[in-house]
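Peer 1: Build me a model from this:
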Amino acid sequence: MKIVTILGARPQFVKAAVVSREIQKDKDIREVIIHTGQHYDKNMSDIFFEEMEIPLPDYNLNINGLSHGAMTGEMLKGIEGILLTEKPDYVMVYGDTNSTIAGALAAKKIHIKVAHVEAGLRSFNIRMPEEINRILTDRISDKLFCPTQTAVDNLMKEGYAALDAAIYKTGDVMLDAALFYAVKAAQKSDIIQRLGLEKFILCTIHRAENTDDLDRLRSIVAAINEISSKTRVVVPIHPRTKSIICKNNIPVGFEAIDPVGYFDMISLITKSELVMTDSGGLQKEAFYFGKNCVTLRDETEWVELVDNGFNVCVGSDTARILEGYHTMLQKDNDFSADLYGKGDASAKIVAELLK
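Peer 2: Next comes the predicted model:
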């Protein structure tokens, strides 16, 4: 069996690392990796392949810095050409990025089966480009690997039981990654010592809904600035976010650092007092490492974290962000809840592909 894996954005490298490791255990599967280049900063791409021991991409399309339409179109064109050459049995895509939908479309239009890891997630906000990507990818996928029962339920409500697609509840591959790499992170990361960190809040801001809306971005930054006047706030800043902040002269009072590798990020999560983010993956990683989370979005696809009190969605309003910060900083949660499986999602995915 030959599988072509499409990667492009930082969280996909994390997810693919554990699945690729499982694939390598089976001599009956050959994996070909296409890196679209969607995340092109060295610290947001190359370092992940190096430290997480992901096989180097067989192809790198180097497509980045374009509008949604232009980027997706260029990816579609580039991926299609490779698929016509490689002729795989499956194309495997992850999550909800432009790389995800481009890979799924390229495969399906030339009659190659599609496997979608992280299928069934819904924020129910159709204005989010990620929501459009995940809905469309699910609809044309042949195997839908769902991380949670909520994701399975979403697909069933949308009528997927009547479609020619197989639905599997596998658990979350990011839990696999968190469990596997936590030990390595403890051994290899020195970011806590390097930055002289003790008590601090970890924060990230990168989603287009926040960075492209200057009112939302200013409001979020104002809240983080106020928090940072009382306690240290460390923000590994996305290059695009940094560019927008600088271009619009938005005053920054928090500690902005360059993007970090996965081991450093694990260390920052585990040593932080609280996580504040608009990242889907970081919401879950906060839970995996026993940290409460304040989500800088109006909704989340990881609804079970909110329903069980591990996470609160506060949008972009400064007052609501500050209220969420104070509430979650003091909240004592039991993180033993089984929300995302047992850490064997990758093995389940590979087993189902082989069937």
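
Peer 1: Every contact and neighbour count from this point should use C-alpha atoms.
Peer 2: Will do.

Peer 1: Please enumerate the strands of the stretch 201-350 of the chain.
Peer 2: For the stretch 201-350 of the chain, the strands defined by DSSP state E, counting those that start in this stretch cover 232-236, 255-257, 274-277, 293-295, 311-313.

Peer 1: out of those strands, which comes closest to Ile126?
Peer 2: Among the strands of the stretch 201-350 of the chain, strand 311-313 comes nearest to Ile126, with 17.3 Å by Cα to Cα.

Peer 1: Same question for the longest helix seen in the chain: list its buried residues.
Peer 2: Longest helix in the chain, counting residues (DSSP state H): helix 68-86. By neighbour count with 16 or more other Cα atoms under 10 Å, helix 68-86 contains the buried residues 71-72, 74-76, 78-80, 83.

Peer 1: now what about it, what contacts it?
Peer 2: By Cα atoms under 8 Å, 6 or more residues apart in numbering, the surrounding residues in contact with helix 68-86 are 4, 34, 36, 61, 63-65, 98-99, 101-103, 105-107.

Peer 1: of those residues, closest to Pro239?
Peer 2: Nearest to Pro239, judged by Cα to Cα, of the contacts of helix 68-86 is Gly65 at 11.0 Å.

Peer 1: and the closest one, how many neighbours does it have?
Peer 2: Gly65 is flanked by 13 other residues according to other Cα atoms under 10 Å.

Peer 1: what kind of secondary structure is it in?
Peer 2: Here Gly65 is recorded as coil under DSSP: H, G, I helix; E, B strand; the rest coil.

Peer 1: Second chain to compare with the first, below:
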Amino acid sequence: MKVLSVVGARPQFIKCAPVSREIRKRHEEVLVHTGQHYDYLLSEVFFKDLGIPEPDYHLEIGSGSHGVQTGRMLAAIEEVIAKEEPGIVLVYGDTNSTLAGALAAAKMHVPVAHVEAGLRSFDRRMPEEVNRVLTDHVSDLLFCPTATAVQNLAAEGITRGVRLTGDVMVDALEENLALAKERSSWNLPRGGYYLATVHRAGNTDDPAALRAIMSAFSRLDGPVIFPVHPRTRKKLAEYGIVPAENVQVIEPLPYFDMLAALAGARAVLTDSGGVQKEAYILKVPCVTLRENTEWVETLEDSWNVLVGTDADRIVAAAARGCGGRHAARFGDGRAAERIATIISEYESENQ
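Peer 2: This is a model prediction of the structure:
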């Protein structure tokens, strides 16, 4: 069967790497890069480091408002589907690329498979939440990373095609952690710094929120390594926010360096969903700069705490640290293999 895989953003490249390898053992894969992330350090370097095949199509959509970006992707992916006539379209996560790929396939009556289905923050103000919900409701195969995700779908009446596979991020970390330590140029002492990432529109587009976050960073009792997303850098300049001396603003890190930096951090402060999960898997305390999370499992074992953008809460949580028991909540590192097997079974059942 021909599997058309749609990716466009950094987290999707990481998830795609192990899945693509398993898919290509059994099927023909056509890889489509929407160009949602187009900066070298957020895109091309991941293909190089993770050994992902060159995309068959690079749509070069770039940035824009949600409507403009998603609409352009939808039209372009529709053309690719018409040309390639795939047996299934595979989408990842919760970005505009995810939704565009799912909608294009559904409207053309091509089955949709969603990797990382069933996640819910229950906050429809987040564009990612809207993307998740809509994608799940048009999907034929829903690959859930956790039992909680399965329960979320059942609560919405979705049970057909739902499969508990585990999380492909575990596969990626198990494959790449040793390589990261070997190849990374990261050399700061373990536990000697905080690592911070900020990119969500709710934080970057609100001057008061971004100022509060940066104020909290300035009050932490150690250096803060801050790989800055291009949009965040633009907003810092726009609002006239100058990071404190203890905040080391650097370019986005290549995957191996980011993985090594995360593994060695005293704690991570982030608004990223993926980083929360990576921190849990690596047993690194996480302070989440949001009031909700789709990864509720990280909260239950006290490795993660939600603080929003209140500076006092951020500082207190970072000082307190966290960490309790640790369970294999995200699977055993064989999610990609299960996904490829389920797709093969689906093909056999629908011939």
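
Peer 1: Any idea what the TM-score comes out to?
Peer 2: The TM-score (TM-score structural alignment, normalised by the length of the second structure) is 0.96; 343 aligned residues with a Cα RMSD of 1.2 Å.

Peer 1: Show me which of the contacts of helix 68-86 of the first structure are buried.
Peer 2: Buried among these by 16+ other Cα under 10 Å: 4, 34, 36, 61, 63-64, 98-99, 101-103, 105-107.

Peer 1: could I get those residues as TSV with distance to Ile47 of the first structure and secondary structure?
Peer 2: Formatted as TSV, these follow (distance: Cα to Cα, whole Å; DSSP: H, G, I helix; E, B strand; the rest coil):
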residue	distance to Ile47 of the first structure	secondary structure
Val4	21	strand
Ile34	16	strand
Thr36	16	coil
Leu61	18	coil
Ile63	18	coil
Asn64	18	coil
Asn98	21	helix
Ser99	19	helix
Ile101	24	helix
Ala102	24	helix
Gly103	23	helix
Leu105	28	helix
Ala106	28	helix
Ala107	28	helix
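
Peer 1: quick one, helices of the stretch 101-250 of the first structure?
Peer 2: For the stretch 101-250 of the first structure, the helices defined by DSSP state H, counting those that start in this stretch cover 129-139, 149-157, 173-188, 191-195, 208-211, 214-228, 239-247.

Peer 1: I would like the range of the second structure that aligns with the longest helix of the first structure, please.
Peer 2: Aligned by TM-score structural alignment, helix 68-86 of the first structure corresponds to residues 66-84 of the second structure.

Peer 1: Mean per-residue distance, the matching stretch versus the first structure.
Peer 2: Compared with the first structure after fitting, stretch 66-84 of the second structure deviates on average by 0.4 Å (mean Cα distance after the TM-score superposition for the first structure).

Peer 1: Looking at the helices of the stretch 101-250 of the first structure, which is nearest to Ile54 of the first structure?
Peer 2: helix 173-188 (12.0 Å).

Peer 1: what comes up buried for that closest one?
Peer 2: For helix 173-188 of the first structure, the neighbour count (16+ other Cα under 10 Å) marks 173-178, 181-182, 185 as buried.

Peer 1: ok, back up a step: got TSV for the helices of the stretch 101-250 of the first structure, with distance to Cys293 of the first structure too?
Peer 2: Shown next, in TSV, are the helices of the stretch 101-250 of the first structure (distance: least, Cα to Cα, whole Å):
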stretch	distance to Cys293 of the first structure
helix 129-139	21
helix 149-157	20
helix 173-188	17
helix 191-195	20
helix 208-211	17
helix 214-228	14
helix 239-247	21
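
Peer 1: Give me the neighbour count for Glu50 of the first structure.
Peer 2: The tally of other residues near Glu50 of the first structure (other Cα under 10 Å) stands at 12.

Peer 1: most packed of the strands of the stretch 201-350 of the first structure?
Peer 2: strand 293-295 (a mean of 29; mean count of other Cα atoms under 10 Å).

Peer 1: Give me the distance from it to the chain's centre.
Peer 2: Put simply, strand 293-295 of the first structure sits 15 Å off its chain's centre (Cα atoms, centre = their mean, to the nearest Å).

Peer 1: does whatever residue of the second structure lines up with Glu352 of the first structure sit in a helix, a strand or a coil?
Peer 2: Correspondence of Glu352 of the first structure to the second structure, assessed by TM-score structural alignment: Ile342. The three-state label given to Ile342 of the second structure by three-state DSSP is helix.

Peer 1: about what we covered before: considering the buried ones among the contacts of helix 68-86 of the first structure, which is situated nearest to Tyr90 of the first structure?
Peer 2: Ranked by distance to Tyr90 of the first structure (Cα to Cα), those are led by Val4 at 6.4 Å.

Peer 1: separation between that closest one and Val117 of the first structure?
Peer 2: As judged by Cα to Cα, to the nearest Å, Val4 of the first structure and Val117 of the first structure stand 13 Å apart.

Peer 1: cool, and Ala104 of the first structure?
Peer 2: For Ala104 of the first structure, the distance to Val117 of the first structure equals 12 Å [Cα to Cα].

Peer 1: Quickly list what's touching both of the two.
Peer 2: Between them, Ala104 of the first structure and Val117 have 92-93 as joint contacts when contacts are counted by Cα under 8 Å, 6+ apart.

Peer 1: How about the contacts made by the match of Glu352 of the first structure?
Peer 2: By Cα under 8 Å, 6+ apart, the contact set of Ile342 of the second structure is empty.

Peer 1: With adjacent residues omitted, what lies nearest to Thr293 of the second structure?
Peer 2: Of all residues not flanking Thr293 of the second structure in the chain, Ser121 sits nearest, at 5.1 Å (Cα to Cα, 6 or more residues apart in numbering).

Peer 1: mind checking what the one you found lines up with in the first structure?
Peer 2: Under the alignment (TM-score structural alignment), Ser121 of the second structure pairs with Ser123 in the first structure.

Peer 1: What is the helix or strand harbouring Ile14 of the second structure packed up against?
Peer 2: According to DSSP states H and E, Ile14 of the second structure maps onto helix 10-26. Applying 3 or more Cα pairs under 8 Å, 6 or more residues apart in numbering; DSSP states H and E, we find helix 10-26 of the second structure packed against strand 2-7, helix 44-50, strand 88-92, helix 168-183, helix 335-349.

Peer 1: any chance of the buried residues of helix 68-86 of the first structure in TSV, with distance to Lys331 of the first structure too?
Peer 2: Putting the buried residues of helix 68-86 of the first structure into TSV (distance: Cα to Cα, whole Å) gives the following:
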residue	distance to Lys331 of the first structure
Met71	42
Thr72	42
Glu74	46
Met75	44
Leu76	45
Gly78	48
Ile79	46
Glu80	49
Leu83	50
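
Peer 1: Looking at these, which one is closest to Arg216 of the first structure?
Peer 2: Met71 (24.6 Å).

Peer 1: Against Ile220 of the first structure, how distant is that closest one?
Peer 2: On the measure of Cα to Cα, Met71 of the first structure and Ile220 of the first structure end up 28 Å apart.
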